[in-house]
Structures are given as structure tokens and as C-alpha cells.
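Participant: What follows is a predicted protein model with its sequence.
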Amino acid sequence: MKKTIKALKFSAAFLLIVSSFIACDKDFNVIESDVLGTENSNFTTDNAVYPISAYNRKLNSLQINNLASNLLGVFNDPAYGKTTASIITQVTPTSFNPDFGENTVIDSVVINIPYFNTVVGTDDDGYSKYALDSLYGNPEAPIKLSIYQNNYFLRDFDPNSTLNNTQNYYSNASSTLNSAFTSTSEINFDDHIAATIYEEDIFTPSKNAIKTTIGEGDDAVTTRTTPAFRVVFNQADYADELTFWKETIIDKQDDPVLSNANNFKDYFRGLYFKAESIGSDGNMFLINLASTAANITIYYSKDSSVEGETIQSTYVLNFTGNKINTFINDYNLVTLQNGDKDLGDEKLYLKGAEGSMAVIDLFGNEDTNNNEIADALEDFINEYRQTDDNGEFIKNKTTGNFLLKKLINDAHLEIYEDETMPTLPVDENGDAYHKYDRIYAYDIKNNTPTIDYLIDATENSQSAFSSKIISLSQRDTVLGRYKIRLTEHLNSILLRDSTNTKIGLVLSTNVNYTNNAKILQSNDAVTAVPAASLLTPRGTILYGSNENVSEGKRLKLKVFFTEPKQD
């Protein structure tokens, strides 16, 4: 039943929208009264549900180089199974042609990589207490962590490209090895280990601040820095490791390998951080290799110009250059596969780290006799656009936009979680497992955010969870429901004849990160995915659009509109 708009019941936002529409479309400009009321308002509101097809798209061979951050560890998703993430990264000295002096001795070497963290209070001494952001799984469940010298050269440019294109590396998560693809080959990084630098058989990340003390007794000065993955190689416990760094770096003084970045990267091809499972559970976390505090610092002593004295100095290598995040997926709880494009799927599987995504085909059911437009879309356009006496669509002579007989006030996908999927009871911070998950929607044809995302003014650079909450909404923690707004997407189709592109849905923990990850040799319309979906190992299961899903939970496109009241 249609609801006639009653006097003075409009919100300010609604009046603004209607007044904007009145300015553009002449059929909506007759008010005939200074005060709107049931008898004299000349438009009504209503809503409708339109057919869509939502289906699964299994993801393979995703671009894994040069991501904004990197996952490391083991995560056992309760609905999918286990994912293991490792990292291969280049390192680069902060200075070249060093003079390490005479009788040089390495005092220690420190590898430091900050975790993403949040200050959550202060301790009894007034110092900051931290919680680790983006920590997945059980923080108390250990993993094996090894650091190797990598001997595979990570190229900057693709040697097989005639256009000097960047060399991309792609995931091979269905393998049981830490491997990656290029456009022409497969790389197993275990075959390119030059030396073992560090091994820890039982590793868990710590949320404690890093304390560093210089001096002794009353002269001691202690500084505190944010939580980090930190390995300290000292003389007492790691003599062999210090010998490695001396032979690899210090002894190369005056050698061309320390003269510039290109020479160094070819000589020392980086580090391989390898995570391995040691049980059914594990922990995984994001590390910030791009941080200015992420580095390898060699502390050394050398002879002073004053006889009998020494000078302490440092040589620093940053994690700059190519970085690759490899994944190994052991999904023993669900089989990911491509879905039914015609009938849609009953359940949609959104899984990060080379998992799965959903494709939304608005209106669906392509007309086999007319490949340019879908039957349901044609009906939708006919329902909303004005026509002349010959049945032709009418355009505004000034703007060139089509005139409408109905105004879309709001349109969104309504999506429900499968409440029967297994989940962990709480995460590291005691929150419900899927509480902070977001669903990110993008234009599959152009690999861009949706129009609604681009005009959404609620961007929050400090908190991705609270960003873009109009276009992407936040998860309804009571109903397990998401809303993805497509108001401007549909208006653009109606007003400007824009293409009705398919919409991709992925799970994201950072909706502000809109870079894409290419798919190697894709054979369908999905040629890239939002890179943010690679940076979460988590997954969720949603109800799809198939008719076997109950009406109340079925994924649907809901449109709320205004139209002139019929006499």
C-alpha cells in the first residue's frame, strides 16, 4: 500500500533531496499550497524489491606484491579452515659506501618491526598499555617462526613486457608450499634459502611495550617504544648470527655491493619470514614493514683516533623495495567454487587471503535476444523514466539527463549473515567474532569504488571501522545484517544511461584502502579484487539470492522512491 506523505513529517535531509529533484524535473514542481498536507501534497512514497542474482566467485592467483601491510602467522578460521601467511621482503641500506673503520666488532644486531597497536590505558607506573590491532586467531597459540636469507631476486620490472611494466607476483594458496606465480613461472621460496638467520619454535606476539635500557645503575636510562616483533642478536647468545652479519655487511666495505641500492638488492636479495603451524590453532598478525621504525640495525664498535678507545656506531637497513605475502590455504571445512550465475547461490562465501568473493548482478537474467540490456533492467528503466506520446524517453534539454517520473530516494542491498556458521566466541579484545567486519563493494567492470562510496562524506582516516558508513554501513550486531547503498549507482543508470556494471562484494577490515590486486590470467569479468581483502584472513558466510533462501533472509535490492500522486 502506498503511503501518502503527511504534513510536516519530512526530515530536513528528505526535503533537501526532494527540493533538488524538483529543481531538475518539472513534473515534481507543483505544490499548490504553502503547507503540505494529506489533501494537497501531490506526491507519495513507496518501496519495491527488485530481482538480483548473487553468486560466488572463487579467487585464485591474486597479486601479492606491494600491499599496504603484510600478514604473518597461522589463522584457523572456524568456518573455513587454516591459512598460513609468510613474507618475502627486500631490504635496503639507508646509506652507501660506508666506512666501518678498523678492527670492527659487531656488538649486536636488532630486527624491529612494529605491530599495529592501540593505546588502551596506562599501567601502575603511568606508562601506556597497548592492544594489538589486526591480531587474528588465538594470541596464546604459538607458531614456529623462521627468518632466512632469501636468494630469489625480486625484480622491479617484468622482463617479458615490451612496455617496461612492473613485475607482479601472484598467490598460489592452493599449494602446500610458500610459493608464488609470475606470468611465466612458479617460484618455491623454500628452494631459494641462502642461510638461516633466526628460528623460534614457539612464538607468540607480545602486546607489551619494548623497553630499552642504556647504561647501568644510577646512570641507566630506559626508553619505551610501541609493541613490535623484535629480535636481538647479542654476543652472548648469537655469536654465529653476528658472524653472518659481519661477513655479509661489514666485511663488504669498499665493495661495489654497498655502493648503491640496485647493487645491494642483487647481492643481498632480502629476508624470508616463514610461519609454520605447530598445532591445530595459531596466531596471525599484520606487521608494518613500511614504518620508519621497521629496520635492521647493526650496532658495532671500531677503533677511535684516540689510542685504546673505541667508537660505537650503527648501520641501518630498511624494509624498502619489493614485498610479497605468500598464503597457504587448507580449507578443510568448506569447498570454495564458482557459483550459479543464473539462479544465484543460497550462500555466499566471503573469505580473505585468496579465498572467495560474491558477484552481484543487479536485475540479472540477461535477454538472450538483446545482449545490450537485461529484461528486468529494461522494465526498471521503463518504470522510472518519462516517455513522450511515441513511447520515447524524454531528456532535459539543459542537462541532457533523462526526465524521471519516479525519484529514487534510497536504494540498498540488504544482506544477512548465515547465523548457523561456526565462529570463535570472542576475539583478542573480547568482542564478538564478526563485530568489526565490513563488507566492501566495488564496480567490477572498472575496478573502482562505487559512486555511492565516492560521494560518501563520512570518511574517517583514524578509524576504518567508522568510515564510509553511509555507503557501506556497519554490521548490525543484533541482526547480523549489512546494507550496501547503491542509490547513486541506480540514479546514474536512469538519468545518464550509465552501464549497469556488476558489483563485487569482499570482506574488508579497512574500507579506506581502495587499491586493487590484479588476478593472473582471469577468464571472466572479475579481473582484480580490492587489495584489502588480501589483508584479512577472516571469512564470513552470507545468505544469497537463490529462491531456496527464506524471504526474510534472502539477499535483495530494496528501492525507496517518490512519485506524483495519481488523481
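Facilitator: Done, it's in.

Participant: Please make it C-alpha for all contacts and neighbour counts, starting now.
Facilitator: OK.

Participant: those strands in the stretch 401-550 of the chain, which residues are they?
Facilitator: Taking DSSP state E, counting those that start in this stretch, the strands of the stretch 401-550 of the chain run over residues 407-416, 438-443, 448-449, 481-485, 503-508, 516-518, 528-530, 539-543.

Participant: for the shortest one, packing partners?
Facilitator: In other words, strand 448-449. For strand 448-449, the packing partners by 3 or more Cα pairs under 8 Å, 6 or more residues apart in numbering; DSSP states H and E come out as strand 438-443.

Participant: List the buried residues of the strand it packs on.
Facilitator: For strand 438-443, the neighbour count (16 or more other Cα atoms under 10 Å) marks R438, I439, Y440, A441, Y442, D443 as buried.

Participant: Reformat those residues as CSV; add distance to G355.
Facilitator: Formatted as CSV, the buried residues of strand 438-443 follow (distance: Cα to Cα, whole Å):
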residue, distance to G355
R438, 16
I439, 15
Y440, 15
A441, 16
Y442, 17
D443, 19
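
Participant: neighbours around S128, how many?
Facilitator: A count of neighbours around S128, defined by other Cα atoms under 10 Å, yields 17.

Participant: putting a second one here so we can go through both:
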Amino acid sequence: MIRKIGVLSISLLCLAAITSCEKDFSEVGTNVVNNDKFETGEILLDVEITPKNIESVQADNINASISDYWLGVYNNPNAEKIEASIISQLGYISNLNNKDTDTTVFNLDKVILKIPYQATSTGTTDGVTRFKLDSILGNPDVATSIQVLENETYLNTLNPSDPSKRNTFFSDDEYLGDNVLSEGGIYQLKPKATDTTFIFDRVDRSSSLTGTTTYKDTIRAINSQKLKVPFLAIPLDITKMKTLFWDKFHSGEFLSKEAFDDYFRGIKIVATGSDGLLIPLNLASSPAPSVDFHYTISEVDGTTVKDTLQKKYSFPLAGVRNSHYKMTPATNSAPANNFVVQGTAGKMAKVKILGLDLSKSELTQQFKGDFNDNLNDYDIDDNGFLSLDELQKLFNYRKNILKSNSYLLMNDASLTFYINQAINNDSNIIPQQLFLYQNKENETGGISPTQLTDAYVDPTSFGGTLKKTDDNPEKYTFRITDYISKLLSGEENTTTDPLILKVYNPTDSPVNNNVLTTSVKSYNWNPRSVTLFNGNESANGTKRAVLKISYSKEK
């Protein structure tokens, strides 16, 4: 039902954008008019929410600059479980040399997959910088199972069926290859901010090339500020990596980048399990994520070792990179009259703005007999409900019979979604921003995800950010004044096609590098979720999803 505050001719509301310029208002725009010649009020229009599954999202770095690649398992019982994995090519290195001579001997000691964590410095004590890991989700007490495998699917940047176009990899694509490269098969991931070193046993070759004595050697990750940062270190099977890489450095497979990309098609870092944690990894970070081959060069005179030097070859995680999201239905279904939005390949919601719900007598009273003879021209159901399409017809009729003293200014239109705080009471783990756009039907009968004009006409006011009360998550609000004004006035190219609510992703911004793009991309690497109340007034009362329109009119 519609809530009416103050006396308002609904038909005039639609004309706000058209008629406001015809009178000399002292204050106009999106702010409420403040003087004694006007009265203000608001109406609340119901919305209808339909939850929608996201089958998959674009997941490659071919067509977008991706900041976060999530790795791990996140089992939020109120959202779909995510098993997030990473697929990446390795960068090519030229002029590799590990060929023994009469005076020099090369020995491979260790192979490590090294990826810095996203971490923030918390200060320095006694010359040691301390960190906290950023944005980890899930259960830190449960180890997450990780496997590194050889990828056997060629990651082409061009579309194989049409090489004139860029390729696209989606989050549910499958990648061939079951050759496990991680040492011991499965690596148990439990990241800590103190993981600033990786210690391993290295063979001591200082006195003998055939010796078996070992010593503890330490690997660190040093960033551009010369700080030792926490990092993920997964040992790889040295026998397999020796066969795949080390023994082929002087063969045709490593002769050129093209040959290398075709020979070794990358790695899959695969997370599995029923529970665990999810960590964001920036694959464009400093130091660069890499597969490192640690080796020893021994200078010899016959069988006598004269000197040793420890070195490494680093193959960066570069070229085509993709995310893979395996989604599993939530343990707990959303309560009645609630719905969930979740990023990655989770859930979004279709939002339909409903029309005016008034009885026929109320409708006649509202419009003061100006068109009593014309009510049969409108599609009014048994309960007196006018659809949005019928309201537009009504608005256009009313426009032709305006009285000279009947001007009204629409100040604002906002769409608000309230959070179910019984489920989501921690503002740190839910989305910090949602996004609203429109699925427009195109000329071919398909769907074109399209930016609302409010998102780029007035981006600072468009909203969608999380609002809190006493640090408790409360709601998300969008100001869609321009869209509603055009919709109710029946402006050309403004449609009633559904609005779509989703978790915000950086690629949703309509303006990048000062270039406006009205189409909405399907990327999303934000794994957070939130449970919201739908538009049912009897169930949710003042916390229901609602469209509020504020207005000013002449007294």
C-alpha cells in the first residue's frame, strides 16, 4: 500500500521535472524548498523484490584491471559457500643458464610459489615492522586445503572463434590438468601476519657437491619500501619442477615466449573444503607473486669446491589470470520476506517499482473529478490498483488539464533497503556498498545491463554505501531522482524494465579515466553478502524496501 503524507495530487508529481521551470521558485534542484510559500511532504511507493542467482561473472584480467584475486573457502551459512581458486600463466624469462661446465656446477635446491598477502603496517617496534592481514573472511581456526596443479588449458587473449575480438573467461570455466605440483599434494593454508619468513632445509655444498648435510635457509619478501612483508609460500614438488622447468631451460620449450606459453600453460591454485577462510591476493603487488627456483652455483677445481653462491630464477604470475568460483547453496535459506545479495557468482535481486494502490473512490477523490468520465480509459483492477504504465498514461492526461495554480516540485526520490540485523550484526564482513542498475531489453530481444543516469549525473549523491547506527549496519540508500522524474513523465528512452541490485564492484563505476560507459560489466570479485528485508509492508513495516518521493508544492 502507498503511504500518503500531506495532501498531494499524485498526477502532478510526475510533472516535477517538466513544470518546475515554469514558476519562479526561489530554491530548486534536489534540496527541499524552504520558504513560507510552499509546503513539503513525501509518499512511499512499494517495490517488489525477486531474488536472482548469478550463474557466472567475467573473471579474467584481459578486459579489466582486477585488484583482488580471492583464494580459499568461505562458508557463511546465510549465503552460498565459495571455493575461490586462481588460474595464472607464468611470465617468460630469457637467457636462462644452468648448464654445468668444468669449473661451475648448478644444483636446484627448492621451488616455492610465493605470493605476498595484502597487509597493513601497524607500527614498528625495536626495528621490526608489524602487520595485520587485510579483509580476511571466514574461520581462521580452520586450515584451508590448497593444491597447485599444472594448467593444461591454453589461456588465449584473443577469441579463438573470432581473433579480431578479445577473449573472455568466466568464473565457472573449467581448466584441464590434474598434475599436482604442490609438495606433498595438499598445502594447509592458515595465514598469519607474522608469516614474513619461510625457512627450509638447504644442502650444504660448501665442502662437497655430493654431501647430504643441510642447514636452515630463510626466504623473505621485500616490498618497494624495503620492508619484510607477510607472504604465502607453498613448496612445489622439486622432482616435478626439475623435469618440467630446470631440465628444459636449454631446450626449444624455453626458446621464446610463444614456445614457453604453449609448453607450460600456467598453474591452478585450487581451494577445496567444507569450511575455512578466504584471503584477497593482489597479483600486481610489490614484490611480484612468482614461482621461484632457488639454486646453488658451485665453483669447482676438479672435485674440490672453491666457492658457492645461492641464487634464484623467478617466474612471475603474469599474462592471463582468472578467478574460479565454485558456489554451493547456502546452509540456511533466507527467512520469509527477506532476500540475499552476494558478490562473486552469488546472488542479486530484481527490483520492480509498483504503481499506485487506491480504491476507485479514493482515486476519484484524489484527482478531484477532473477526469471522472475518463476512468474507464485506465486499466484499474478489482482492488483499484494502477500499474506504473497506467500511471504514466494518467500523468500525461493530467498534464493537459493543469490549473495555473497547481505547480509542484519533486525534490528527491530515494530507494532504501534495510538490513536484517538479526543475521548481519557485524558491519566489517558485509558489503560496504551495493550497486543499482537497469536491465534494459535491447532491439534483438536480449538484455543490456545499463547505468542509471543518476549514477553519473550526480555520482556523489547516488549512494549505495552502507549506513550504520551506533556502528550497527542499518541500510543502503540510492538517490534516483533523475530516473524517477523521467520515468513518471514518460520521457522517451526511459523504461520500466527491472532495476537490478547487486554487490558493488570497482568495475561498476560508470566513469573511468574520464570516459563514460553506460553499459554495466559483469565482473565481480567481492565475496561479501548481506540479508535484506523485501518490500512486504505487513511483514517488515518501516524496515521494508521502499521508494520515497519528497516534494514541495505551492500553498
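Facilitator: Sure, I can see it. In this text the structure is predicted, and so the values were computed from the model without any measurement.

Participant: circling back: let me know the closest of the buried residues of strand 438-443 of structure 1 to D125 of structure 1.
Facilitator: Minimum separation from D125 of structure 1 among the buried residues of strand 438-443 of structure 1 (Cα to Cα) is found for R438, which lies at 37.2 Å.

Participant: contacting residues around the residue lying closest to N159 of structure 2 once chain neighbours are set aside?
Facilitator: Among residues not flanking N159 of structure 2 along the chain, N167 sits closest, at 4.2 Å (Cα to Cα, 6 or more residues apart in numbering). Contacts for N167 of structure 2 were tallied using Cα atoms under 8 Å, 6 or more residues apart in numbering; they are I62, N156, T157, L158, N159, P160.

Participant: Over to N526 of structure 2?
Facilitator: Contacts for N526 of structure 2 (Cα under 8 Å, 6+ apart) come out as G343, T344, P431, V503, Y504, N505.

Participant: tell me the contacts of the closest residue to the third one other than its chain neighbours?
Facilitator: Same thing as P431 of structure 2. Spatially, and ignoring its direct neighbours in sequence, P431 of structure 2 is nearest to R528 (5.3 Å; Cα to Cα, 6+ apart). The neighbourhood of R528 of structure 2, defined by Cα under 8 Å, 6+ apart, consists of Q342, G343, I429, I430, P431, V503.

Participant: got the strands of the stretch 401-550 of structure 1 as a markdown table, with distance to D255 of structure 1 columns?
Facilitator: Below are the strands of the stretch 401-550 of structure 1 laid out as a markdown table (distance: least, Cα to Cα, whole Å):
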| stretch | distance to D255 of structure 1 |
| --- | --- |
| strand 407-416 | 61 |
| strand 438-443 | 50 |
| strand 448-449 | 47 |
| strand 481-485 | 58 |
| strand 503-508 | 46 |
| strand 516-518 | 38 |
| strand 528-530 | 43 |
| strand 539-543 | 49 |
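
Participant: now do the same end-to-end measure for stretch 55-71 of structure 1.
Facilitator: Stretch 55-71 of structure 1 has an end-to-end distance of 28 Å (Cα to Cα, to the nearest Å).

Participant: Please identify the buried residues of it?
Facilitator: In stretch 55-71 of structure 1, the ones that count as buried by 16+ other Cα under 10 Å are 55-67, 69-71.

Participant: how far out from the middle of the chain is it?
Facilitator: Stretch 55-71 of structure 1 sits 9 Å away from the centroid of its parent chain (Cα atoms, centre = their mean, to the nearest Å).

Participant: For the residue mapped onto G177 of structure 2 from structure 1, the count of nearby residues, please.
Facilitator: Under the alignment (TM-score structural alignment), G177 of structure 2 pairs with H192 in structure 1. Applying other Cα under 10 Å, we find 15 residues neighbouring H192 of structure 1.

Participant: got it, and L391 of structure 2?
Facilitator: Neighbours of L391 of structure 2 under the rule other Cα under 10 Å: 22.

Participant: roughly how far apart are it and D379 of structure 2?
Facilitator: Taking Cα to Cα, one finds L391 of structure 2 at 10 Å from D379 of structure 2.

Participant: Please apply the same query to I10 of structure 2.
Facilitator: Separation of I10 of structure 2 from D379 of structure 2 (Cα to Cα): 17 Å.

Participant: between the two, who's got more neighbours?
Facilitator: Using other Cα under 10 Å as the criterion, I10 of structure 2 and D379 rank with I10 on top: 18 against 14.

Participant: so where do the helices sit in the stretch 1-150 of structure 1?
Facilitator: In the stretch 1-150 of structure 1, the helices defined using DSSP state H, counting those that start in this stretch lie at 12-24.
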